[in-house]
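**Q** pasting the structure only:
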């Protein structure tokens, strides 16, 4: 791209669109990079379109575009991703929250909102990462007591920062899976654990492998090892009338349904599809 030389935001964005199209990349990124970097809404952007872009803003925009062209995910460039209507900080110590996980949260909220036997619930998020699930649950249901666990102290720092941004009182604990809550029980447990098989690495997008934390992506035994461990432990931590919501790999539904029916013989265990029609959620209630 050329130097800004007194061009408007609209003119420079159009240059960026052409630049991305020539690289066979999504041209809509031109708009989002600018909005997220400047913390703008769509209305803010519209109000700036005919203004001259500041040289400092232009140079940052150029750097951001070049990083994106070189393969760095947009979310790590601008340091944020939107989840359940909230912008959250993300770093390379945390996974980038995905729309499929929003669907998991939505299902959990639908279930809790339908229950009238209690006025508040104890909710646990296992492997919280950026804190996305715990924050969405607490933001939507402030009366609930929410606990979030992660093995990574770096990820927990990001999660705490995100919770503080919205003044949400969430208990964050460092540790492996359920170890930090060894003697506790919960009304609702939610988790998006690592579920990609190491054998599937060659199928992964290069930018995911290069930038996202592998500890949060991959698991042993064809991606099933965390679910297998949790299947033995979760029955001791879920209340008798409690519910469990887990994100799963699209080829794991049948095996995990069998495993969790054994773990929870008195509960209904179902597999639910995501917006793309793929098996994505294991629900126990």
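**A** That came through, no problem. Source: prediction; values computed, not measured.

**Q** CA atoms for contacts and neighbours, from now on please.
**A** Will do.

**Q** Give me the next element, helix or strand, following the host helix or strand of residue 47.
**A** In this assignment (DSSP states H and E), residue 47 forms part of helix 42-48. Per DSSP H and E, the first helix or strand lying C-terminal to helix 42-48 is helix 55-69.

**Q** That next one packs against which elements?
**A** If you count contacts as 3 or more Cα pairs under 8 Å, 6 or more residues apart in numbering; DSSP states H and E, helix 55-69 packs onto helix 29-38, helix 74-78.

**Q** Just name the most buried of those helices.
**A** Comparing the helices and strands packed on helix 55-69 by mean neighbour count (mean count of other Cα atoms under 10 Å), helix 74-78 comes out on top with a mean of 20.

**Q** Pull out the buried positions in the helix or strand following that one.
**A** Following helix 74-78 in sequence order, the next helix or strand is strand 80-83 (DSSP H and E). Using 16 or more other Cα atoms under 10 Å as the test for burial, strand 80-83 gives 80, 81, 82, 83.

**Q** show me where this structure has helices.
**A** For the chain, the helices defined by DSSP state H occupy 9-22, 29-38, 42-48, 55-69, 74-78, 99-114, 132-140, 153-165, 206-211, 220-223, 225-233, 253-263.

**Q** Now render the ones you listed as TSV, adding distance to residue 191.
**A** Formatted as TSV, the helices of the chain follow (distance: least, Cα to Cα, whole Å):
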stretch	distance to residue 191
helix 9-22	36
helix 29-38	28
helix 42-48	33
helix 55-69	30
helix 74-78	22
helix 99-114	9
helix 132-140	8
helix 153-165	15
helix 206-211	20
helix 220-223	15
helix 225-233	10
helix 253-263	14
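
**Q** who touches residue 13 in this structure?
**A** Under the criterion of Cα atoms under 8 Å, 6 or more residues apart in numbering, the neighbours of residue 13 are 30, 31.

**Q** So in this structure, which strand runs the longest?
**A** In the chain, assigned by DSSP state E, the strand with the most residues is strand 238-247.

**Q** here's the one I want to compare it with:
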């Protein structure tokens, strides 16, 4: 089942289920099951809605404005250089612990919303990734229990302003410009996907394949990431972990594969749909 956050017919944020080309409104402007998708996760509603969703108000998926899959996460924790292919192209191999940085929730945008390239950079880059959303309070989680704390998965594009990212040892500035965290289009319950390691991620720029990898190629696995992150911070329902990007980013391509105004970036992941954003130059 594909869940999503989007703008309702009255212009307010809402959430619901996308099925058969229709967006069914389960938020305050519709069936009012929960205020937000994050609240639905917290209340245990996410992933449990039955066929009654078809009685909710609906509109064609083609006309809705998508919002980030989870619009209001308390924490967005991102993992750097976490596929072997990306470690090799960046020269950062044999890591002893995950590389962790934070992304602010207000830097995110939804499917089909513009990826905002700041006019001050010439090094705007894509990073297709798998994101997971936490289902319940998580602190000091053991690896063997980690999947019990995953509500669902979504596609993510951790767009990076490389000159700001690489100006110092801390990456946060280059990862938090407005409109640079693509998240969606859907949040799919973990129970609907089976083995997450069998999923394939593919990133395309103007139709050309730039990245392609299996989730099984992660250097630090999803259980290892959850155990590590919850070892130092408590996570709450709706919090997000973005698991890392494969090799093939624009920065290391010859000639350069960095993004320009008008480029269309798609991140497609098995079972999670295709996240699409077009680069827009902003001052």
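**A** It's in. Since this is a predicted model, take the numbers as computed values, not measurements.

**Q** what's the TM-score here?
**A** Once superposed, chain against chain, the TM-score is 0.24 (TM-score structural alignment, normalised by the length of structure 2); 114 aligned residues with a Cα RMSD of 6.4 Å.

**Q** thinking again about what came up before, who are the neighbours of the longest strand of structure 1, in terms of helices and strands?
**A** If contacts are counted by 3+ Cα pairs under 8 Å, 6+ apart, strand 238-247 of structure 1 sits against helix 99-114, strand 186-191, strand 279-284.

**Q** which parts of that strand are buried?
**A** Judged by neighbour count using 16+ other Cα under 10 Å, the buried positions of strand 238-247 of structure 1 are 238, 239, 242, 243, 244, 245, 246, 247.

**Q** Can you check what angle separates that strand from strand 279-284?
**A** Angle, strand 238-247 of structure 1 to strand 279-284, by axes from the mean of the first three to the mean of the last three Cα atoms, to 10 degrees: 180 degrees.

**Q** sorry, back to before: mind checking which of the helices and strands packed on strand 238-247 of structure 1 is nearest residue 206 of structure 1?
**A** helix 99-114 (19.8 Å; Cα to Cα).

**Q** quick one: buried residues of that closest one?
**A** Neighbour counts over helix 99-114 of structure 1 (16+ other Cα under 10 Å) mark 100, 101, 102, 103, 104, 105, 107, 108, 109, 112 as buried.

**Q** That one packs against which elements?
**A** Secondary-structure packing of helix 99-114 of structure 1 (3+ Cα pairs under 8 Å, 6+ apart): helix 132-140, strand 238-247.

**Q** ok, 10 Å please
**A** For helix 99-114 of structure 1, the packing partners by 3 or more Cα pairs under 10 Å, 6 or more residues apart in numbering; DSSP states H and E come out as strand 80-83, helix 132-140, strand 186-191, strand 238-247, strand 269-273, strand 279-284.

**Q** Can you lay out these as TSV showing distance to residue 258 of structure 1?
**A** Formatted as TSV, those follow (distance: least, Cα to Cα, whole Å):
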stretch	distance to residue 258 of structure 1
strand 80-83	31
helix 132-140	26
strand 186-191	18
strand 238-247	14
strand 269-273	9
strand 279-284	11
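
**Q** and residue 14 of structure 2, which of the three is it?
**A** At residue 14 of structure 2, secondary structure determined by DSSP: H, G, I helix; E, B strand; the rest coil is strand.

**Q** Just to check, it is in contact with residue 40?
**A** No - with contact defined as Cα atoms under 10 Å, residue 14 of structure 2 does not reach residue 40; the gap is 11.2 Å.

**Q** Who has more neighbours out of the two?
**A** Neighbours of residue 14 of structure 2 and residue 40, each counted by other Cα atoms under 10 Å, are more numerous for residue 14; the result is 27 against 22.

**Q** Go ahead and confirm residue 108 of structure 1 touches residue 137.
**A** Yes - at 8.5 Å, residue 108 of structure 1 counts as touching residue 137 under the criterion of Cα under 10 Å.

**Q** Find the residues that touch each one of the two.
**A** Residues touching both residue 108 of structure 1 and residue 137 (Cα atoms under 10 Å, 6 or more residues apart in numbering) are residue 190.

**Q** picking up where we left off before, can you tell me which of the helices and strands packed on helix 55-69 of structure 1 is nearest to residue 122 of structure 1?
**A** helix 74-78 (31.0 Å).

**Q** Make a markdown table from the buried residues of strand 238-247 of structure 1 and add distance to residue 155 of structure 1 to it.
**A** Below are those laid out as a markdown table (distance: Cα to Cα, whole Å):
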| residue | distance to residue 155 of structure 1 |
| --- | --- |
| 238 | 25 |
| 239 | 28 |
| 242 | 27 |
| 243 | 26 |
| 244 | 23 |
| 245 | 21 |
| 246 | 20 |
| 247 | 19 |
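
**Q** Relative to residue 43 of structure 1, which of those residues is nearest.
**A** Of the buried residues of strand 238-247 of structure 1, the one sitting nearest to residue 43 of structure 1 (Cα to Cα) turns out to be residue 247, at 34.7 Å.

**Q** hang on, the closest one packs against residue 196?
**A** No - contact criterion Cα under 10 Å: residue 247 of structure 1 and residue 196 do not qualify, at 11.5 Å.

**Q** Looks like residue 2 of structure 2 contacts residue 37 (just checking).
**A** No - at 11.8 Å, residue 2 of structure 2 and residue 37 do not qualify as touching, with contact defined as Cα under 10 Å.

**Q** Comparing the two, which shows the higher neighbour count?
**A** residue 37 (28 against 19).

**Q** Give me the distance between that one and residue 152 of structure 2.
**A** Distance of residue 37 of structure 2 to residue 152 of structure 2, computed by Cα to Cα, to the nearest Å: 11 Å.

**Q** Next, count neighbours for residue 140 of structure 1.
**A** Neighbour count of residue 140 of structure 1, defined by other Cα under 10 Å: 11.

**Q** Check residue 139 of structure 1 too.
**A** Residue 139 of structure 1, neighbours per other Cα under 10 Å, totals 18.
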